[in-house]
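# What would the 3D arrangement of this be:
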Amino acid sequence: MQAYHNLNQQFIAGEWQIGNSTHHIDNINPYQQTQIFKFQCANSDDVDTAYTAASLTFRQGVLNSTVTRVKIIENLAQIIQKRREEIVQWLINESGSTRMKANIEVDAALGIIQYSAQFPDWFKQERLSSQDPSRQSYVLRKPLGVIAVISPWNFPFHLSMRSVVTAIACGNTVVLKPASDTPVTGGTLLAKLFEEAGAPSGVLNVVVGSGREIGDYFVEHPTPKLISFTGSTEVGQGVGSKALASSRIKRLALELGGNAPLVILDDADLDLAVELTVMGRFMHQGQICMSTNRVIVDEKLHDAYVEKLLEAVAKIPVGDPNLADTVIGPIINQSQVSKHQAIIQHAQNLGAELVYEGGIHGNVVAPHVFTHVDPYFEIAQQESFGPILPIIKATNEQHALDLANNTEFGLSSAVCSQNIQRAQMFAEKIDAGMTHINGITVADHANAPFGGEKNSGLGRFNGRWIFEEFTRTHWLTIPQ
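So this is what the prediction gives:
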């Protein structure tokens, strides 16, 4: 089996082609900081062509057959399993994923793919009781049409696949715009996989380009019926406003930023609390929307917890993402490294105490742990998206709950306690889309609703929730 090639080209209407923009993207290995290749960008003409191809394919009804859609999905799963190491290596080289994280990401994508194989069978006509005795009443589920997907660089393969395969399983066609830092693992690699799986021309189109050149045009274009965006809250708010203000109002599925708290109550198992912290904060360098962005610990356990945590943090393997035991690899790019340096310095300027400083070497930022953090410090209020951990002391359980909800975000959260009933009552009061008791804040199941409250987004991914997002309801009445 030959490795894929020509991954630095656009995939539009079933053809691999060079983008028509005069600009290019430098595809960089984050750890080695070397160029993988140059990528000629797409321009607005390429976007038009991609949307036209997706629209024509949808109108032709090539995905109307349940058998066709299921076969594509089954083929896709088999191909990914065969090409697993190739995909893992691309994630390591392009996104800076550690080997452990890359394998987790492939497994997550496979879970979504396998679950979505059920969707084609869910398009069943439902009969309603009719208030008019002369008429029959039915509800139909139908595909939306063309779905536009904008994916991020942190989990590029999984978070692109999550929307793309679901959309196609529901009978839609797709135009995908991956992040500029991960054009392959978030974009053209998926195009190769679907092409090999036998997806007809125009079902999936991938345009790689600068957000400054085609970002607004991609969202405001009249063709897509829904914009699926995963990324920062700031950019997501812009996407939402443009989608609603365009000539044709579009549906939105937005999975945005987080500020996940891990709450450690006064009866918590400290060893477990430390384990949850290390994996919840430092997996993939903290570059996960669900990552534990702050720890809230009861004052009775605070000092003992910090002592145990620092011992564990000092043992975390940091460095080459290709090594099997590495937990913390490189940050995606130098711009993000500079952002982390500014966050660390600002927290110190405000009076937070840096109790563990792991250092910064190239794009590798080792753990940085802060205590004496005021809950209104920026480090506690904003998502750092890096291996930086603020620890906040709570005076009691109610104070811990107030601190957990003291944020504009509401994606994931966790609570640690030896009393499960107490923890569940606490968890139900957290204003977030997801809460895990004695588990890490980073969790994603293919059959469970994934999404947040407040500034963490709109709608839910996965399971029947994403099926409802990516299809539409049509009421039909028929004479008796």
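# CA only for contacts and neighbour counts going forward, please
OK.
# contacting residues for Asn148?
For residue 148 the amino acid is Ala, not Asn. Contact analysis of Ala148 by CA atoms under 8 Å, 6 or more residues apart in numbering lists Val174, Val175, Leu176, Lys177, Phe218, Val219, Pro224, Lys225, Leu226, Ile227, Ser228.
# Take those and keep only those in strands.
The members of the contacts of Ala148 that map onto strands under DSSP state E are Val174, Val175, Leu176, Lys177, Leu226, Ile227, Ser228.
# Could you rank these by neighbour count and give me the top one?
Neighbour tally across the ones in strands among the contacts of Ala148 (other CA atoms under 10 Å): the maximum, 31 neighbours, falls on Leu176.
# now that one: how far from Gly459?
According to CA to CA, to the nearest Å, Leu176 and Gly459 sit 19 Å apart.
# how about the contacts of Ala148, which pair is most distant?
Lys177 and Lys225 (15.4 Å; CA to CA).
# The nearest residue to Gly145 once chain neighbours are set aside - how many residues pack around it?
Using CA to CA, 6 or more residues apart in numbering and skipping the chain neighbours, the partner closest in space to Gly145 is Asn172 (5.0 Å). Neighbour count for Asn172, taken as other CA under 10 Å: 29.
# before we move on, what about Glu299?
The burial count for Glu299: 18, using other CA under 10 Å.
# List the contacts of it.
Applying CA under 8 Å, 6+ apart to Glu299 gives the contacts Asp266, Lys393, Ala394, Thr395, Asn396.
# To compare with the earlier structure, here is another sequence to fold:
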Amino acid sequence: MGLLDDEDIWRGRIFTGEWTSTGTTTQATEPATGNVLGEIGTATAEVLSGCAERAADAGRRWAATAFQDRVAVLRSAAALFEKHRDEITTWLTREAGKASPAAKLDFDLALTELQEATALPSQPWGTLLPTTQPGRISMARRIPYGVVAVIAPWNFPLILALRSVAPALATGNAVILKPASETAICCGVVIARLFQEAGLPPGVLHMLPGKGSELGNAVAEDPNIDMISFTGSTPVGRTLSEAAGRHFKKMVSELGGNNAFVVLDDADVEAAAAAGAYGSFAHQGQVCMAIGRHLVAESIGATYANAIAKIADGLTVGDPRGDVDLGPIINQSQLDHITDIVGRSVDAGARIVTGGTADGLYLRPTVLAEVTPDMPAFTEEIFGPVAVITTVRDDDEAVRLANGTPYGLVAGVHSGSVEHARAIGDRLRAGMIHINDQTVNDETPAPFGGLGDSGGSSRFGALTNLDEFTVWQWVTVRDAQSHPSF
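I've put the predicted structure just below:
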């Protein structure tokens, strides 16, 4: 039996260690068809408050659990996750609108997060410190924060939830997961069922779907929640960070981006266009790392635009359950956002080379050329399958325009010379730089995160998880017969 086959377990319910009805529900729909996929329970701020209190209590017991027992739960979760690959990717395809390549990528990245998290409980958790006090032992040790609230988005729901849920649990924290309402089944229900079947003690994980800002505000205000992990838009992240800051809560975040892809005059145009097309069109461009701006040397600008347009014309768009390259935009609101930016930019003088048409939620991949830095397509995050091309006179202009944004998530550079590309990469302001590669890259060991309006200084990934999900505590121990004197 699959994780979700018995809908009587989870239909219309939230997860609090057991499946509980709150009396309020919402429907999960399929973007490709508009069909209802299932009914999910929703939570209020009052429900969250009770869950946070129970999570704080359960979390203390979980933190005191022997490390090998925590490892066993995580290993079981990883094994179950892999066992149910086909079922889970089917839900990603149907609820998140992911064509097969995007669903596979989301699943594979999430699986590696689970697998890597199994190593965290057995890491060294402290160090012996020198001390000036005779008869005293001084040490520093890591302790879990307590209750970590994980707020996950709809675009890559599994990886963007599990990259926080898995290390938070591994390091002894309790977790309250708020999945996006658009993907509450393939993110929230899947993860809750996964850890329930893996033997996680009741109350350590809560899964609370909810619409609007009510739960986000409650997370920031609740005294039992000690840390927030948020992935989403910059405006929402800023509001949440300000609220969390008033209560001195730790917050890790990955926010929006308007990522630059610099194509230098000595680049292989066909190779650069192939990379650029993937970076702009993968999962319908609904990726925080998507290429927002193609900054292309004037001498190859027209050739590059035609090359990427040829690739766009060859991509199939349709029901993601079939053999297609791209699926639907997640909802009408997002489609309206994309077409509004493209329309305003065309009105300002940009030219559609190809695409720009939609059939329902199915938007053809679009190439927009002759874009200037004052146009909406250049300055705003599109979050859709649109390649925005701006030509530059020289390397200095490319660097200036690439850095001319409050965002700083990721950037890519393409050149026929690695040395040339690295020299430009060294001048770009972003948390991640990819040389002779596109921007949509994610690997579990890497420190993933941005600068500025893309999320500040926090990082996700195996290299930094122990630092992000634990806090240092200083401990001293004196012999019972020893005491200080004046």
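# what's the TM-score here?
After superposition, the two chains reach a TM-score of 0.96 (TM-score structural alignment, normalised by the length of the first structure), with 475 aligned residues with a CA RMSD of 1.6 Å.
# gap between the residue nearest the centre of the first structure and Gly362 of the first structure?
When the first structure is reduced to its mean C-alpha position, the nearest residue by CA atoms, centre = their mean turns out to be Leu159, at 4.5 Å. Counting by CA to CA, the separation of Leu159 of the first structure from Gly362 of the first structure is 27 Å.
# Can you find the partner of Arg85 of the second structure in the first structure?
Counting by TM-score structural alignment, Arg85 of the second structure corresponds to Arg84 in the first structure.
# how many neighbours does the residue nearest to that match when sequence neighbours are not counted have?
Closest residue in space to Arg84 of the first structure, ignoring its immediate chain neighbours: Val106 at 7.4 Å, by CA to CA, 6+ apart. Using other CA under 10 Å, Val106 of the first structure has 21 other residues around it.
# now swap in Glu7 of the second structure and tell me
Every residue meeting other CA under 10 Å relative to Glu7 of the second structure is counted, giving 11.
# Most distant residue from the centre of the first structure?
Ser134 (48.9 Å).
# thought the residue nearest to Gly145 of the first structure was touching Pro143?
Yes - using CA atoms under 8 Å, Asn172 of the first structure is in contact with Pro143, at 5.6 Å.
# Okay, and Gly50 of the second structure sits in which element?
For Gly50 of the second structure, the enclosing helix or strand under DSSP states H and E is helix 45-63.
# who's in contact with that helix?
By CA under 8 Å, 6+ apart, the residues outside helix 45-63 of the second structure that reach it are 16, 144, 146-147, 171-176, 201-206, 208, 214-215, 218-219, 222, 224-225.
# what does stretch 214-232 of the first structure give?
By CA under 8 Å, 6+ apart, the residues outside stretch 214-232 of the first structure that reach it are 42-44, 47, 51-52, 55, 144-152, 159, 163, 236, 239, 242-243, 246-248, 250-257, 470.
# at 6 Å what do you get?
Here stretch 214-232 of the first structure makes contact (CA atoms under 6 Å, 6 or more residues apart in numbering) with 44, 146-152, 243, 246, 248, 250-257.
# buried sites along it?
Buried residues in stretch 214-232 of the first structure, counted by 16 or more other CA atoms under 10 Å: 214-215, 217-232.
# Which residues are in contact with the residue nearest to Gly145 of the first structure?
By CA under 6 Å, 6+ apart, the contact set of Asn172 of the first structure is Pro143, Gly145, Val146.
# Kindly recompute the last result at 7 Å.
Applying CA atoms under 7 Å, 6 or more residues apart in numbering to Asn172 of the first structure gives the contacts Phe58, Pro143, Leu144, Gly145, Val146, Ile147.
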